[in-house]
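Asker: Below: sequence and its predicted model.
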Amino acid sequence: MTDLHPVRRALISVSDKTGLVDLARELADMGVQLLSTGGSAGLLREAGLEVTDVAEVTGFPEMMDGRVKTLHPKVHGGLLALRDNESHVAAMEDHGIEGIDLLIVNLYPFEETVAKGADYDTCIENIDIGGPAMIRAAAKNHAFVTTVVDVGDYGLLIDELKVNEGRTSLAFRKRLAQIAYARTGAYDAAVSTWMAAAIGEPAPRRRVFAGTLAQTLRYGENPHQTAAFYTDGTARPGVSTAEQHQGKELSYNNINDTDAAFELVSEFLPANGPACAIIKHANPCGVARGGTLREAYMRAFDCDRTSAFGGIIALNRPLDGETAEEIAQIFTEVVIAPGADDAAKRVFSRKKNLRLLTTDGLADPATATLTLRQVSGGLLVQDKDNGRIDMDDLRVVTTRRPSEKEMADLLFAWTVAKHVKSNAIVYARDGKTVGIGAGQMSRVDSSTIAAHKAQRMADELGLAETPAKGSVVASDAFFPFPDGLLAAAEAGATAVIQPGGSMRDDEVIRAADDAGLAMVLTGMRHFRH
């Protein structure tokens, strides 16, 4: 392969015209001949640049509403010809094909069209055909052709040409070829994913996922692991779309935990009052409602002060100065909220290592999205757990019915349990968690750990008794035996919410009645692994 190759002739066909005129002017000043199509050619002419229409080169006009304009041998021959192959050169001469040394293309805005909720036919018309074909051709022939598909690479292109006196290096062309193939791959992935949903295909034979690099990370979960963060192009409020106001760059673990925190707090609508979730290692260590945002934070913090140190805090309302003052009392990694006022930002400015993120909204828990997990040799793909229940979904199975207060706490505890690693047990009272048991192999152990945390909370706060007394308990899956239920009763819980469905449900219900517990079944499980 030739290392430095001159750029004498460029083909420009872009949907996004950002920076186009400045780029073309730089190229023209270097003596590069410009070929272009449609709107791109018109814009360049308006700027006073000399442009040759592709239709003049091919001898065919654009036709079929622009569907056919670059699919022609004089275009693809110019992109694909090997300049050092005698038969290729002879074919070019025989058929009047001139080489194209630089291709600048960005594609029809298919992803944006889908995101706007356009109808099926409109989405189909925004599938680019000629663009990907040219990109693939040029990228394949990177020995001689430079391919630019991102507006962000215009400056790099000009710098490369200036350094090398109108030529590009092989290393540069290889790098841009990889970027080009990634772009067409992501584009095709977007089309196939949209079409699968449009035709109601839940498990297509082949599934492709794509992302755009948001940042390279210092390391992964541990310092010996390399990592990067990619976004998927959705506009869902959260860590991927948030604005970072201060603090050092987010780490792999920060991003993972912040996402978990924000997804949990988004379950609590702002209209129903302030709420706060504190996350540590992807598990909630305290969740609470409050009359004010400050109160919600303090109540969540008091659930497990030890674990909250160095945690992630998510709020369902914009952060205010008073709440920020309380949060600033201990070391916190990240605070994420729909917004933050100037007073809060001033408070946090004194904490240089604290990251403050704002999202301009909450994530909709009901949105249908996919989750992915890699296993050896494949991917597990499923719908996001957006299952929710309300009062009408509950079935009381014990002699004693829950009181109105217990029912409110049961629904609160159930909402939190959905976001706790299985096996999950959550004790709650008065709109706050008082003990959380997460990620245990035994549900009894989760019950015991949650009760232990409640007692530790009592000891730290100087309470006369454990706050588990008079609490309710939520279990993310059924109790296979009465032992886990009885452990909760011994801790002081008075009411239970669980999915039901065990072969021993009748035995568990009898145990609840004997213990004087009220119990409701949801019929819905929330395993989280």
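Answerer: Arrived safely, thanks for sending.
Asker: alpha carbons only for contacts and neighbour counts from here, please
Answerer: OK.
Asker: Next one: Ala177 from Gly290, what distance?
Answerer: 54 Å (Cα to Cα, to the nearest Å).
Asker: From the neighbour counts alone, determine which of these two ranks first.
Answerer: Per other Cα atoms under 10 Å, whichever of Ala177 and Gly290 has more neighbours is Ala177, with 26 against 20.
Asker: who's in contact with the more buried one?
Answerer: By Cα atoms under 8 Å, 6 or more residues apart in numbering, the contact set of Ala177 is 138-140, 142, 146-147.
Asker: again with Asp150
Answerer: Contacts of Asp150 by Cα under 8 Å, 6+ apart are 105-106.
Asker: try 7 Å
Answerer: Going by Cα atoms under 7 Å, 6 or more residues apart in numbering, Asp150 touches Asn106.
Asker: do you know how far Ala271 is from Tyr297?
Answerer: 17 Å.
Asker: Between these two, which is the more surrounded one?
Answerer: Comparing Ala271 with Tyr297 by other Cα under 10 Å, the one with more neighbours is Tyr297, at 27 against 8.
Asker: Can you tell me the closest non-neighbouring residue to that one?
Answerer: Of all residues not flanking Tyr297 in the chain, Cys276 sits nearest, at 5.4 Å (Cα to Cα, 6 or more residues apart in numbering).
Asker: Tell me if the one you found really is in a helix.
Answerer: No. Under DSSP: H, G, I helix; E, B strand; the rest coil, Cys276 sits outside any helix and is assigned strand.
Asker: That one touches Leu315, doesn't it?
Answerer: Yes. The criterion here is Cα atoms under 7 Å, and Cys276 meets it with Leu315 at 4.7 Å.
Asker: Kindly point out which residues are neighbours of both of these two.
Answerer: With Cα under 7 Å, 6+ apart as the test, Cys276 and Leu315 both reach Val265.
Asker: Between these two, point out the one with more neighbours.
Answerer: Neighbour count, other Cα under 10 Å: between Cys276 and Leu315, Cys276 has more, with 31 against 28.
Asker: Quick one: residues contacting the more buried one.
Answerer: Contacts of Cys276 (Cα under 7 Å, 6+ apart): 265, 287-289, 296-297, 300, 314-316.
Asker: could you redo the last one with a cut-off of 10 Å?
Answerer: Neighbouring residues of Cys276 by Cα atoms under 10 Å, 6 or more residues apart in numbering: 261-262, 264-266, 268, 286-290, 293-301, 313-317, 337, 432.
Asker: Next: Leu250.
Answerer: Per Cα under 10 Å, 6+ apart, neighbours of Leu250: 215, 217-218, 229, 239, 244, 256, 258, 333-334, 355.
Asker: try His245
Answerer: Neighbours of His245 in contact, by Cα under 10 Å, 6+ apart: 340, 345, 348-349, 354-358.
Asker: another structure for you, compare them:
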Amino acid sequence: MAVVSKNHPAPELVRIRRALLSVSDKTGLVEFARRLSALGIELVSTGGTAKTLATEGFAVRDVSELTGFAEIMDGRVKTLHPGVHGGLLAIRDDADHRAAMEAHGIVEIDLAIINLYPFEQVLTSGADAATIVENIDIGGPAMIRAAAKNHAYVTVVTDAADYDRVADAIEANAGSIPLRLRQELAALAFARTATYDSAISGWFASNLELEAPRHRAFGGVLHDVMRYGENPHQQAAFYKTVEERPGVASATLLQGKQLSYNNINDTDAAFELVSEFDPGEAPACAIIKHANPCGVATAATMVDAYRQALACDPTSAFGGIIAFNRELDAETAEEIIKLFTEVIIAPSVSDEAAAIIARKKNLRLMATGGLPDPRQGGMMVKTVAGGLLVQSRDTGVTTAADLKLVTKRAPDPRELADLVFAFRVAKHVKSNAIVYARHGATVGIGAGQMSRVDSARIAASKAQEAASSLGLAQPMTRGSVVASDAFFPFADGLLSAIEAGATAVIQPGGSMRDADVIEAADAAGVAMVFTGMRHFRH
């Protein structure tokens, strides 16, 4: 049964006479307390916060004076008391609440400045389970929620970024805070505790390997507000989660204007793809357009990897996103600025390369400090009408040892290396995906088609266009290998690839007509291997 409200109207202004300060992160605390003290506001505090303020010379009242009870159990119990929560939750205009406060010696708390134990930071630090659990805050969220619920009379501050705004408001309103600000801060407070609890519940689910917990919460912290979303009439913002994974969310923007919604989506796709290739083995470059690769290559040098990736589809690469698995060097930077590019992302950037890219002031340059591990798990979330689709990240990585030969002819060593390369690229191409590759570089990509045979034909057509633009006598698909992200349901897709010049094929297998497809490959003298793993990407 729902609780019935007494419908006391919230006052427009509330005088701030007493503030409770209980913070784990003490950034900006002393200056904020100084401004509050100068306004004649009584300071009440707890534990380490009280010691910090007392050391700075503030007159501070310990919370135990309000509760009549000392902190116990290593500080686990100190604010969970009617002396605190009564002061936060009391409806000031309610006679019964007033009488209860007087009967029990409860004083009003008008301003609550509270931030939480650093659970998220401890979670990502590699701490053991006991330490992680110990950093679950109980009293803090309880006080924040109490103050936020009673925002008609109480102001709650959970972020140091709001200290100046609150102090300015008190000074501008003769010691009071307006309702609108109290409402805004209450909204922030509930979002903060929700995000905090989502990190805790997510950790438990992960630690206990619960694949589908009954309730699933997700939270994030605002990183940037976009000018618009995919289209100008859509609103968008970028939120960071607790996941520690090098990429667009963790990257430093070294130069260039703010990334757009589409830039972020494409940059993430590019960096995740290029991270499939071990930087210790060879430099790799991926060029992305609309979340699909238009060229990927590995080579002996970074600049050669870029040139070969660009050669796959130089038309589509215009205005694209370029990702590298190693530090961006000067020679490669000189090549890149010859073409209009939206974003470059790499683990690091040499000083010489940064100076070269600076000639293009609008070109966004990002350094991540590392590469994500393609085998590292994590959750992926997609919204649908009325719900969320949640799945684990595609961590499948296929090696030569995983392949099953199904044709009479086996791939030669060059074909085998290219098959593994092509299948790793296909993992990052929108389904239905077809990828032609030769000598560690893509030479034709077909993405997002309703039929696999259309993807094969489009990839071959794009390869023909690229050959024409490069002045080649024939497309680079001649003598290439081909990868399919899922099985060939019929032999027609395979035959299209063979017609384009593919001599070896990699695919998951598993079709009812596998035998027909294998027979077609054998008839053409083509080598084919099965992976047993599908990589649909929608």
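Answerer: Structure's in. What do you need? Treat the numbers as computed from the prediction; the structure is a model and nothing was measured.
Asker: what's the TM-score here?
Answerer: Overlay of the two chains. TM-score (TM-score structural alignment, normalised by the length of the first structure): 0.99; 529 aligned residues with a Cα RMSD of 0.9 Å.
Asker: follow-up on the earlier one: most neighbours, which of the contacts of Ala177 of the first structure?
Answerer: Thr147 (34 neighbours).
Asker: okay but that one is in contact with Pro132, surely?
Answerer: No. Between Thr147 of the first structure and Pro132 there is no contact under Cα atoms under 10 Å: 11.4 Å.
Asker: Now do the shared contacts for the two.
Answerer: What both Thr147 of the first structure and Pro132 touch, as defined by Cα under 10 Å, 6+ apart, is the set 105, 138, 180-181.
Asker: can you give me the helices in the stretch 201-350 of the first structure?
Answerer: 252-265, 293-301, 305-308, 321-327, 342-348 (DSSP state H, counting those that start in this stretch).
Asker: right, so of the ones you listed, which gets closest to His281 of the first structure?
Answerer: helix 252-265 (6.2 Å; Cα to Cα).
Asker: nearest residue to Leu380 of the first structure other than its sequence neighbours?
Answerer: Spatial nearest neighbour of Leu380 of the first structure, chain neighbours left out: Arg373 (5.1 Å); criterion: Cα to Cα, 6+ apart.
Asker: can you tell me the helix or strand for the counterpart of the one you found in the second structure?
Answerer: Superposed on the second structure with TM-score structural alignment, Arg373 of the first structure falls opposite Lys382. Element membership of Lys382 of the second structure [criterion: DSSP states H and E] is strand 379-384.
Asker: Point out the other elements, helices or strands, that that strand touches.
Answerer: Under the contact definition 3 or more Cα pairs under 10 Å, 6 or more residues apart in numbering; DSSP states H and E, strand 379-384 of the second structure sits against strand 387-392.
Asker: Show me what the strand it packs on is packed up against.
Answerer: strand 379-384.
Asker: List of residues touching the strand it packs on?
Answerer: Applying Cα under 10 Å, 6+ apart, the external contacts of strand 379-384 of the second structure come out as 202, 206, 218, 243, 388-394.
Asker: Mind doing that once more with 6 Å?
Answerer: 388-393 (Cα atoms under 6 Å, 6 or more residues apart in numbering).
Asker: what does the residue nearest to Tyr297 of the first structure align to in the second structure?
Answerer: In the second structure, Cys276 of the first structure lands on Cys285 (TM-score structural alignment).
Asker: And for Ala511 of the first structure?
Answerer: With TM-score structural alignment as the criterion, Ala511 of the first structure matches Ala520.
Asker: one step back: among the contacts of His245 of the first structure, list the two that are farthest apart in space.
Answerer: Ser349 and Thr358 (14.8 Å).
Asker: Which one of these two is surrounded by more residues?
Answerer: Neighbours were counted for Ser349 of the first structure and for Thr358 using other Cα under 10 Å; Thr358 has more, 23 against 16.
Asker: Which residue is most remote from the mean position of the second structure?
Answerer: Ala103 (51.1 Å; Cα atoms, centre = their mean).
Asker: what's the neighbour count on Leu13 of the second structure?
Answerer: 19.
Asker: Spatially nearest residue to the alignment partner in the first structure of it, not counting backbone neighbours?
Answerer: Under the alignment (TM-score structural alignment), Leu13 of the second structure pairs with Leu4 of the first structure. Sequence neighbours aside, Ser169 is the residue nearest to Leu4 of the first structure in space, at 4.5 Å (criterion: Cα to Cα, 6+ apart).
Asker: ok so, going back, what angle separates the strand holding Lys382 of the second structure from strand 387-392?
Answerer: 160 degrees (axes from the mean of the first three to the mean of the last three Cα atoms, to 10 degrees).
Asker: Strand 379-384 of the second structure: average distance to aligned residues in the first structure?
Answerer: Strand 379-384 of the second structure differs from its equivalent in the first structure by a mean of 0.7 Å after superposition (mean Cα distance after the TM-score superposition for the first structure).
Asker: thought Ile425 of the first structure was touching Gly437?
Answerer: Yes. Ile425 of the first structure lies in contact with Gly437 (Cα atoms under 6 Å); the separation is 5.0 Å.
Asker: Spit out the residues that contact the two alike.
Answerer: Joint contacts of Ile425 of the first structure and Gly437 (Cα under 6 Å, 6+ apart) are Ser446.
Asker: These two: which is more packed in?
Answerer: Ile425 (35 against 29).
Asker: Need the counterpart of that one in the second structure.
Answerer: So, by TM-score structural alignment, Ile425 of the first structure is matched to Ile434.
Asker: same thing with Gly211 of the first structure?
Answerer: Checking TM-score structural alignment: Gly211 of the first structure goes with Gly220.
Asker: for Leu485 of the first structure, same thing?
Answerer: Aligned partner of Leu485 of the first structure by TM-score structural alignment: Leu494.
Asker: likewise Thr466 of the first structure?
Answerer: Aligned partner of Thr466 of the first structure by TM-score structural alignment: Pro475.
Asker: my read: its match touches Lys462, true?
Answerer: No. Because the distance of 9.1 Å does not satisfy Cα under 6 Å, Pro475 of the second structure is recorded as not touching Lys462.
Asker: any idea how far the biggest helix by length in the second structure is from the chain center?
Answerer: If you go by DSSP state H, the second structure has its longest helix at helix 179-207. When distances are taken as Cα atoms, centre = their mean, to the nearest Å, helix 179-207 of the second structure is centred 18 Å away from the chain's centroid.
Asker: start and end residues in the first structure for that helix, please.
Answerer: The aligned range for helix 179-207 of the second structure is 170-198, by TM-score structural alignment.
Asker: ok, and for that stretch, which residues are buried?
Answerer: Of the residues in stretch 170-198 of the first structure, 170, 172-174, 176-177, 179-195 count as buried by neighbour count, 16 or more other Cα atoms under 10 Å.
Asker: can you check stretch 147-164 of the first structure too?
Answerer: 147-151, 154, 157-158, 160-161.
Asker: Okay, and which of those map to helices?
Answerer: Of those, the ones assigned to helices by DSSP H are 154, 157-158, 160-161.
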